[in-house]
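Trainee: Sequence and predicted structure are below.
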Amino acid sequence: MKKLSEEHQLGETLQRFLVILGLSLSCACAAHAQVSEGICGPLRGGHYGPYDYRPDHHKQAAGDQMPHSDKRVLVEGAHFTPRVENLVGAQSGGQMGPPGADLSYTLRAFPNNHRALVSVVRYGEKFKTENPPALQYPVECYFERAIRFAPDDVIVRIIYASYLTNKNRHDEAVAQLKISTTLAKDNPFTQYNIGLAYFDLKEYSLALEQAHRAASLGFERSELSDKLKSVGQWQDLSDAPEAASAPAVASSSAAD
């Protein structure tokens, strides 16, 4: 029951992120520069961190007595308050100026802070630029840094796929979702949300595979199947041989 509860919380949180991104972003289709470590900077070099945002992936350094939860409270209490998350303004420096510096600090300490990544995307959209005020690196760099730091973080990749979708970078978004499918393994909620992301990309056959994969793992929501039915793309499992084999393929890929 504990594992199921954790998976449910993960799936619900991820779905909330996708809704936020979908409502907040308009298409920004200008040419984009390729991000890289050279552009996006080293992960280390700050005075605090970097730490994994996920408690179950945090590696406690020798001599470090501070619990992971306290690290998050310390950073978010000083730099990622509701004021910063909602892009009202800065938290540090007497709450003067824009929130860019506090967002940068938060994502230096926890490169894969999921909520902060969503806020950075919204911050760039607010100013209609990849380089909004006081942000240390271009918006997309924070995804490059998060993936470099935690390549197995499926939520980072799905948020990134939504960002790429809204930039009309279809193939790159699909590539991130395919990686996410393997990383999600037997988490039905995340597999289901990947299906919703595929639907937004109009990749209906892949969305169908995900719908059946999530169902095979015990996920019973009908939103994705209803969406596929609305565009004439739904097939029952018995009529969709590729979808029927998808769960086994996913398990095999994860094992490999």
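Mentor: Cool, got the structure.
Trainee: Only C-alpha atoms from now on, for both contacts and neighbour counts.
Mentor: Noted.
Trainee: Give me the contacts around the helix of greatest length in the chain.
Mentor: Counting residues, the longest helix in the chain under DSSP state H turns out to be helix 2-24. Contacts of helix 2-24 from elsewhere in the structure, counted by CA atoms under 8 Å, 6 or more residues apart in numbering, are 115, 118, 121-122, 125, 155, 159, 162-163, 187-190, 193.
Trainee: Switch the residues you listed over to JSON lines; also include neighbour count, secondary structure and distance to I147.
Mentor: What follows is these, written out as JSON lines (neighbours: other CA atoms under 10 Å; DSSP: H, G, I helix; E, B strand; the rest coil; distance: CA to CA, whole Å):
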{"residue": "R115", "neighbour count": "15", "secondary structure": "helix", "distance to I147": "15"}
{"residue": "V118", "neighbour count": "20", "secondary structure": "helix", "distance to I147": "15"}
{"residue": "V121", "neighbour count": "22", "secondary structure": "helix", "distance to I147": "15"}
{"residue": "R122", "neighbour count": "22", "secondary structure": "helix", "distance to I147": "19"}
{"residue": "E125", "neighbour count": "19", "secondary structure": "helix", "distance to I147": "21"}
{"residue": "I155", "neighbour count": "24", "secondary structure": "helix", "distance to I147": "10"}
{"residue": "I159", "neighbour count": "26", "secondary structure": "helix", "distance to I147": "11"}
{"residue": "S162", "neighbour count": "27", "secondary structure": "helix", "distance to I147": "15"}
{"residue": "Y163", "neighbour count": "24", "secondary structure": "helix", "distance to I147": "14"}
{"residue": "N187", "neighbour count": "22", "secondary structure": "coil", "distance to I147": "20"}
{"residue": "P188", "neighbour count": "24", "secondary structure": "helix", "distance to I147": "22"}
{"residue": "F189", "neighbour count": "27", "secondary structure": "helix", "distance to I147": "21"}
{"residue": "T190", "neighbour count": "28", "secondary structure": "helix", "distance to I147": "18"}
{"residue": "N193", "neighbour count": "24", "secondary structure": "helix", "distance to I147": "19"}
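Trainee: second one coming, line it up with the first:
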Amino acid sequence: MKKTYRGLHYPLTFFALFGAFQLVYAQSSMCGNPFTKAGNGPYDFRTAEPGKRSVVENAHFTADVQTMRRGASTKNLAADIAYTLKVMPNHHQALLTMGNWSLKTGSNPPIGAEYTVECWFDRALRYAPDDAMVKVVYGIYLIKRGKPQEAVNQLEAALSQAGDNANVHYNLGLAYVDLKQYDKALESAHTAYRLGFPLPGLKNKLARAGAWRELPTTK
């Protein structure tokens, strides 16, 4: 099917694609440009020189900020996290802390954060699309936020980048449990524990749902 505007003919797929582009553009505009100069950054958290990292972390992402006790350079703890994420958009622990602080305070964005938690993850994903750990941390946040299907999407993408990773399989299993997809959750659990993941939480959740099964022993 085609629509006609002033003698021009457009397939409906054009409008669907254009609409999707507009949505992505609106999201990126709303969340700002992660490549904008900030301090002596931005730079990739994974490859940043230790000296550059310490300049930011010692002033803004201190132990007090990371454990959500108090701010460092300001009374608004989220402002220190936000500055850290402007300089290092894919700072894994800062992303995790921003999400946890939002959940703890019940505010999104938290006071001083400037952007929503989802925006900070959007910025990280655009800045470092090859960073599987950003997707893992986002998946963990989405599980806590009660959005298991969105969590699965992020964690499956992380798995495709990171390969067999115990942490990814474990959190993917938690998301599957929330979706009541117990067969997939059990498979993820077995893989996570085979790879050495130490926490029993996923196994316990499956057991409470009556879905835990030990792998058959091989002789």
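Mentor: That came through fine. These numbers come from a predicted model, not from an experiment.
Trainee: care to give me the TM-score?
Mentor: In this superposition the chains share a TM-score of 0.73, using TM-score structural alignment, normalised by the length of structure 2; 191 aligned residues with a CA RMSD of 2.8 Å.
Trainee: Just put the contacts of helix 2-24 of structure 1 in JSON lines and tack on distance to G100 of structure 1.
Mentor: As requested, the contacts of helix 2-24 of structure 1 are exported to JSON lines (distance: CA to CA, whole Å):
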{"residue": "R115", "distance to G100 of structure 1": "14"}
{"residue": "V118", "distance to G100 of structure 1": "13"}
{"residue": "V121", "distance to G100 of structure 1": "11"}
{"residue": "R122", "distance to G100 of structure 1": "11"}
{"residue": "E125", "distance to G100 of structure 1": "13"}
{"residue": "I155", "distance to G100 of structure 1": "22"}
{"residue": "I159", "distance to G100 of structure 1": "19"}
{"residue": "S162", "distance to G100 of structure 1": "21"}
{"residue": "Y163", "distance to G100 of structure 1": "18"}
{"residue": "N187", "distance to G100 of structure 1": "34"}
{"residue": "P188", "distance to G100 of structure 1": "35"}
{"residue": "F189", "distance to G100 of structure 1": "32"}
{"residue": "T190", "distance to G100 of structure 1": "30"}
{"residue": "N193", "distance to G100 of structure 1": "29"}
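Trainee: Let me know how buried G196 of structure 2 is, in neighbour terms.
Mentor: Neighbour count of G196 of structure 2, defined by other CA atoms under 10 Å: 12.
Trainee: So for structure 2, the centremost residue is which one?
Mentor: The centroid of structure 2 falls nearest to Y138 when counting by CA atoms, centre = their mean (1.4 Å).
Trainee: any idea what that one aligns with in structure 1?
Mentor: Mapped onto structure 1 by TM-score structural alignment, Y138 of structure 2 lines up with Y160.
Trainee: host element of that match?
Mentor: helix 154-166 (DSSP states H and E).
Trainee: what helices or strands is that helix leaning on?
Mentor: Using 3 or more CA pairs under 8 Å, 6 or more residues apart in numbering; DSSP states H and E as the contact test, the elements touching helix 154-166 of structure 1 are helix 2-24, helix 114-127, helix 141-149, helix 170-184, helix 188-200.
Trainee: Tell me where the longest helix sits in structure 2.
Mentor: helix 12-31.
Trainee: Buried residues, it. List them.
Mentor: Within helix 12-31 of structure 2, the residues that count as buried by 16 or more other CA atoms under 10 Å are 28, 31.
Trainee: Quick one: residues contacting D52 of structure 1.
Mentor: Counted by CA under 8 Å, 6+ apart, D52 of structure 1 has contacts 58-59, 110-113, 150.
Trainee: The helix holding Y160 of structure 1 vs structure 2, mean deviation?
Mentor: If you overlay the two and look at helix 154-166 of structure 1, the average distance to its match in structure 2 is 2.3 Å (mean CA distance after the TM-score superposition for structure 1).
Trainee: now that helix and helix 141-149, what's the angle there?
Mentor: Inter-element angle recorded for helix 154-166 of structure 1 and helix 141-149: 150 degrees (by axes from the mean of the first three to the mean of the last three CA atoms, to 10 degrees).
Trainee: Cheers, nothing more for now.
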